[in-house]
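>>> pasting the sequence and the predicted coordinates here, then a few questions.
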Amino acid sequence: MNRKSTHLRADMESEPQVDPQRWYALALILLPTLLISLNNYMMQVALPLMQTSLHASFSEAQLIFSGYSLGLAVALIVGGKLGDMYGRKRLLTLGVLGFTVMSLLGGIVSQPVILIVIRIVQGLSAAMIQPQVLSMLQINFLPREKGLVFAIYGAVIGVGFTLGLILGGFLIDWDLFGLDWRIVFLFNVPFGVLVLLFLPIIPESYGKVRAKLDWVGTILLTLGLLLLIIPITLGQKQGWPLWTWGCLMISILILLAFLAVQLRKMKGQNEGLIDLSIFKANSFGIGIVTVIVIYLSMFSFFFILNYYVQSGLHYDVRAASLVFLPLGVGYFLTSLLSSRLVQKWGNVVLKTGALLMGISSLLLMGSMYLDAGHLFIPQNIILLSVYGLGLGMATTPLSNIVLSIVPAIEAGTGSGLFTTCMYVSNSLGVACIGILFSSSLGQIQSLANLEDYTRAFSISIAVSGVLAFIAYVCIRHLPESYK
C-alpha cells in the first residue's frame, strides 16, 4: 500500500461517525428554516391589510408584527441550551409543533390581542427550532461537508427572503378561497405537518445530558433581553418616551448581572447557561462582533430601502417587494457558491462581500440623489444585485466559521448565541436607522416631499455602507484556519 492510500485510509478512520441518512435529514430540517424566513417577510406584506380587517390600532398592529421577533430573540439561547440538555431532535419537534399550531390558530382568530399572543408564542417556537437546525448542521456532517451544508442553508434563507415579500404580496392579492390575510398564517400549516411526519428519520443528538438548567441565568438573560428589545422595537414609533430609556438602562444592568453570574459559575466550575470559555477562541469572539456589525448593516439597509420606496416613492406593496428581487437573487447565487469560493480563496471571499455591500450602498446613494424618483433603472438594478452578491459572500460562510469553534456538546448554546446576536442586531439596526432617517427628513412625514425623502435616504444608506466597511475590518481579523 503506498503512502498516499495509507494517509487516505488514516483520514477516513479518524473522521467521526455520521448518520448515512444525514442528507435526507438535511432537506427536512431546512424546511422549518424556510418557513420561518417566509413567515417573517410575508407577515410584513400582510400587516396593513390585517390592521384594516381587524380594526386594530397602530400599536396593536406593530405588536402583531414585532411580537414574533420579541419571542424569538429572548428565547434563542435558552432554546439552544435545552437542545443540548434534552436532545436537539426533541426540541426541534416541539418547536415545529408549536409553530404549526400557532399558524393554524392565527388563521382562525379575529381578535388583535389574541393574535399578539399567538405571534409571541410562534416566536418562542421558532426559538426552539433555529438553534437546533444550526447545531445539527454543525455536528451531523463531516468537516469537509460543512462548507456545502452551510452554503445550502444560506441559499434557503435567500429563497425565503426573496419569495417571502413577493409570494406574500401575490397570495394576498389573489385572495385564495376568500382567506384574505389569513392565508399568510395557514400557508405554514401543511409544511409543518409534513415535517412532523418525517422527523423520525433525523438522528437524535445530545450535549451535556446530565447538566442542570441555570434558572438564575435564564431569568436574568430573558428579562434583560426583553427589556432591551421592547423599547428598541417600539420606542422609535412612539417618539422615545421616558419609559423606553428606563427599560434600556435597567436591561443593561440586568445583562451585566447575568455576565457576573456566569463568570462566578465558571470560576466555581459550575454549569452556567453559557460557557463563556468559548469566547477565549479568537475566531468565536471576533466572529460574534462581525455578526453584529454586518447584520446591523444588512437590516438597516433592508429597512431604509423598503421605507423609502413605500413612503417616499409611493410604491404599492407588490412593486415594493419586487425591488428586493435582484438583491435576493444575488444573495441566493453567492450563498450557494460560497462553499466552493471559500475553499479556494479563504476569507478573501468574506472581505470582498463586505466591500461589495459597502460600495454598492454608497453608489446607490449617489444614483438616487442624482436621479430621485427613478429606482427601476438599469444601474440601480445592477447595484441591488451587486449588494445581494456581496451579502451572500459575507454572511453565509460566517455561520460555519463562527460555529465551527464551538464544541459539539455546546453546539446548541453557541447557535443560540449566534442567532440572538443576529436578531438583536435586527432590532437595533432598524431602531437606529429609523432615528437617523426621521431626523434627516427635517419635518413630519406628511409634509415631506420627494427631495426630503431622498436626502434622508442618502444619509441613512451611507451609514449602512460605512457599517459594511467596518465589517470588512472585523473580517480581516478572523483567522484563516477554515480555509
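Cool, got the structure.
>>> alpha carbons only for contacts and neighbour counts from here, please
Noted.
>>> number of nearby residues for the closest residue to residue 208 other than its chain neighbours?
In space, and not counting its chain neighbours, residue 208 is closest to residue 85: 5.4 Å by C-alpha to C-alpha, 6 or more residues apart in numbering. Using other C-alpha atoms under 10 Å, residue 85 is surrounded by 23 other residues.
>>> can you show me the helices along the stretch 151-300 of the chain?
Counting by DSSP state H, counting those that start in this stretch, the stretch 151-300 of the chain has helices at residues 183-186, 188-198, 215-234, 242-267, 282-307.
>>> look up how far residue 195 lies from the nearest residue to residue 152 once chain neighbours are set aside.
Spatial nearest neighbour of residue 152, chain neighbours left out: residue 336 (5.7 Å); criterion: C-alpha to C-alpha, 6+ apart. Separation of residue 336 from residue 195 (C-alpha to C-alpha, to the nearest Å) stands at 23 Å.
>>> between the two, which has more neighbouring residues?
Neighbours per residue (other C-alpha under 10 Å) separate residue 336 from residue 195, with residue 336 holding more: 23 against 20.
>>> does the more buried one belong to a helix, a strand or coil?
helix (DSSP: H, G, I helix; E, B strand; the rest coil).
>>> give the contact list for it.
148, 151, 152, 154, 155 (C-alpha atoms under 8 Å, 6 or more residues apart in numbering).
>>> next up, a structure to set beside the first:
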Amino acid sequence: MTDHLTGTVAAAATRAAYALRWPALFVILAAEVMDLLDALITSIAGPTIVRDLGGGETLIQWLAAGYTIAMASGLLIGGRLGDIYGRRRMFLLGMAGFTLMSLACALAQSPEMLVGFRILQGLVGAVMLPQGLGLIKEMFPPEEIAAAFGAFGPIMGLSAVGGPILAGFLVDADLFGWAWRTIFAINIPIGLAAIAAGLKVLPPSRQDRSLHVDLTSAMVASAAMALLIYPLIQGRELGWPAWCFVMEAAGLAMFGLFAVIERRRDRAGLPTLVTPTLFGKRAFTGGLLTGMALFGSLMGMSIVFTLFVQYGLGYSPFRAGLAGIAQAVGMVIGFVAAQPLNQKLGRTLMQGGLVLTLAGYAAFVLTLSLAGDGVRIWAMSPSLVVMGLGLGLTMAPFFDLVLAGVDDKESGSASGALTSVQQLGGAFGIAVLGTVFFHVLDGSSAGTRVGAFRDAASVSMWVGAGLVVVAFALTYLLPLRAREDAALGH
C-alpha cells in the first residue's frame, strides 16, 4: 500500500513538472542569458574599465578568463551538488549568489577587487548553470528534449546580438555616472525576477544524500586549470620567464593526476567528481574534446574582434557592440535553420557548420588584407555573417549529440563536466588568442596604428581557425545522430 501511494505521489509530481516545463525552461534560459552576457560584455567594456581602474592590457583578458576559470573549476562540483541536494534548490541558491556578486562587481574600486569578484561570480554561477540541463532532462519527455535544447539557440543568439549592444550603450550613456558599472548592475533585476519565477515554476527534484562531493579531485582539477591558463596570460607581459613553462608542464601533469585519483577512488568505492561510466561513452568524451576546441575558438575570436575595433579602429563601446551584429544575426539564422535538420543530419549538420565557420574566418582575414587601413565594418560584415551562420549550425546539435546517451543518474555529473570544459575552452581561447594578438601587435612592423592592429587580428584569427579545424576532426568521435546514440545506450 505504501509503495503504491509513493508511486502515485511520484507520478503526480512528474505530471505537475511536465505541466510547468515550458515556463520553467524560460527561467533556466534566464540563467544562461546572464552567464552569456557576462562572458561577452566585459570585452566590450574592457578598454573603458582599464582607463577607469588601471590594470593594463592583461586586465581585459583576466576579466573574462578569471570568470571562466572559476566557473570551469566550480562546475565539476556544481553538478554533483544538484544530485545531492536537489537541482531546484542549487539553481535558486546559485542564482541568488550570481545576482549578489554582480552587485559586488558593480561596486568594485580596483582591478584586483573586480577580478576577485568576477572569480566569485564564476564560482556561484557554477552552482547555478549545470542544474538547468539536468532539470530539462527531468522535466521533458524524450520526444520533447530536442525542442527544449533547441530553444537555447534563438535565446542565446538574441543575447549575442543584444548583449554587446546593450553593454556598449550602457557604457557610453554613463547612466547615473556609473559608466561600465551598469553592465553588472543590469543582472540584478534579471536575477531577482528569475528567483521569484523559479520559486513558482521549477519542480522539486530528486535528492540523494548518500552521494558525496570529491573535494580532493576538485582541488586538483582547479589547480590544473589555473596552472595552465595563468602563464598564458601573464607570460608575454613578464617576458616569458622559465617558471611560465614550468607552470604549463605542471598544469598538464595535474590533469594526469586528476585522472589517476578519479580511477583509484572509483576502484575503492569512493565518490568521484565525474561519474566514471561517462568516459566509457564515446559521444560524451568526444563532446568534451570538441567543445574545448570549439568554444576556445569562439571566445578567443570574440575578444580579438573587440580589441581590433576598439583599439585599432577607434570605435566607441556602443559602436563596437553594433559592429558584432552581423555575426550574431548569422548565428540566430543558423540556429533557426538547424532546428528542422537537427535530428535528421546530426553530426553532418555540425560538420557543415564548422566548414562555414572556417570559411568565415578566412574571409575575414582576406577582407582585412584587401581593405587595408581603410577597413570599415560594412566590409567585414559579410564574413561575420558567414562565421555566425556556421557557429549557429554547429552549436544547435552539439548538446543533443553529447548528452543523448547519458543516463538520468549521470545527468548532473555530465552537465557539470560538459559545461566546465566549455568554460575551460573559453578561458583557453581568451588566453591564447589574446596573447597572440598582443604579441604580434608588439612586434608589428606596420607603419600605421590600424595596420599594426590589423596584423595582430589576422594572425590571431588564423590561430582561431586552427582550433576550428581541430574541432572538425574531433566530431568524428560523436554519433551520427543523437537518437541513434540514445537508443543504443552509448
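Arrived safely, thanks for sending. Remember, predicted model here, so these are calculated numbers, not experimental data.
>>> ok, which of the helices of the stretch 151-300 of structure 1 comes nearest residue 3 of structure 1?
Smallest distance to residue 3 of structure 1 across those (C-alpha to C-alpha): 33.7 Å, for helix 282-307.
>>> average offset between the helix or strand following that closest one and structure 2?
As assigned by DSSP states H and E, the chain's next helix or strand after helix 282-307 of structure 1 is helix 317-323. For helix 317-323 of structure 1, the mean deviation from structure 2 after alignment is 2.2 Å (mean C-alpha distance after the TM-score superposition for structure 1).
>>> now what about helix 317-323 of structure 1, what contacts it?
Residues contacting helix 317-323 of structure 1 (C-alpha under 8 Å, 6+ apart): 45, 165, 166, 169, 170, 306, 309, 310, 376.
>>> among those, which ones are buried?
Neighbour counting with 16 or more other C-alpha atoms under 10 Å marks 45, 165, 166, 169, 170, 306, 309, 310 as buried within the contacts of helix 317-323 of structure 1.
>>> from the residues you listed, pick the one nearest residue 478 of structure 1.
residue 306 (32.1 Å).
>>> look up how far residue 320 of structure 1 lies from the closest one.
Taking C-alpha to C-alpha, one finds residue 306 of structure 1 at 7 Å from residue 320 of structure 1.
>>> kindly report the same for residue 129 of structure 1.
30 Å.
>>> so these two - more neighbours on which side?
residue 129 (31 against 22).
>>> quick one, what contacts the more buried one?
Counting by C-alpha under 8 Å, 6+ apart, residue 129 of structure 1 touches 32, 33, 79, 91, 92, 95, 96.
>>> mapped onto structure 2, which of the residues you listed hold?
Mapped onto structure 2 and checked by both residues aligned by TM-score structural alignment, their matches' C-alpha atoms under 8 Å, the contacts of residue 129 of structure 1 keep the contacts 32, 79, 91, 92, 95, 96.
>>> can you name the two of these that sit furthest apart?
32 and 79 (15.2 Å).
>>> these two: who's more crowded?
More neighbours surround residue 79 than the other of residue 32 of structure 1 and residue 79, with 29 against 24 (other C-alpha under 10 Å).
>>> element containing the more buried one, please.
Applying DSSP H and E, one finds residue 79 of structure 1 within helix 58-86.
>>> how about residue 39 of structure 2?
helix 21-53.
>>> check which helices and strands that helix sits against.
Helix 21-53 of structure 2 sits against helix 57-85, helix 111-139, helix 152-173, helix 187-201, helix 282-307, helix 317-323, with contacts defined as 3 or more C-alpha pairs under 8 Å, 6 or more residues apart in numbering; DSSP states H and E.
>>> list the contacts of residue 21 of structure 2.
So residue 21 of structure 2 contacts 136, 139, 140, 201, 202 (C-alpha under 8 Å, 6+ apart).
>>> from those, pick the one nearest residue 365 of structure 2.
residue 136 (39.8 Å).
>>> any idea how far that closest one is from residue 397 of structure 2?
Taken as C-alpha to C-alpha, the span from residue 136 of structure 2 to residue 397 of structure 2 is 16 Å.
>>> which of those two has more neighbours?
residue 397 (28 against 21).
>>> do you know how far the more buried one is from residue 483 of structure 2?
11 Å.
>>> make sure residue 188 of structure 1 is actually in contact with residue 37.
No: the pair residue 188 of structure 1 / residue 37 is not scored as a contact, 11.1 Å apart, by C-alpha atoms under 8 Å.
>>> check whether residue 340 of structure 2 sits in a helix, strand or coil.
Per three-state DSSP, residue 340 of structure 2 ends up coil.
>>> number of residues surrounding it?
Residues near residue 340 of structure 2, counting by other C-alpha under 10 Å: 12.
>>> from residue 144 of structure 1, how far out is the aligned residue in structure 1 for it?
Matched across to structure 1, residue 340 of structure 2 falls on residue 340, judged by TM-score structural alignment. Per C-alpha to C-alpha, residue 340 of structure 1 is found 11 Å from residue 144 of structure 1.
>>> my read is that the residue nearest to residue 208 of structure 1 contacts residue 209, right?
Yes: using C-alpha under 8 Å, residue 85 of structure 1 makes contact with residue 209 at a distance of 4.5 Å.
>>> between the helices and strands packed on helix 21-53 of structure 2, which one is nearest to residue 358 of structure 2?
helix 282-307 (10.5 Å).
>>> tell me the angle of the closest one relative to helix 21-53?
If you take axes from the mean of the first three to the mean of the last three C-alpha atoms, to 10 degrees, helix 282-307 of structure 2 sits at 40 degrees to helix 21-53.
>>> what's helix 282-307 of structure 2 packed up against?
Helix 282-307 of structure 2 packs on helix 21-53, helix 398-403, helix 411-443, helix 449-474, going by 3+ C-alpha pairs under 8 Å, 6+ apart.
>>> pick the most deeply packed of those helices.
helix 411-443 (a mean of 25; mean count of other C-alpha atoms under 10 Å).
>>> dump the residue contacts of the spatially closest residue to residue 266 of structure 2 that is not a sequence neighbour.
Leaving aside its sequence neighbours, residue 266 of structure 2 sits nearest to residue 272 (C-alpha to C-alpha, 6+ apart; 6.4 Å). Shown in contact with residue 272 of structure 2 (C-alpha under 8 Å, 6+ apart): 213, 214, 217, 262, 265, 266.
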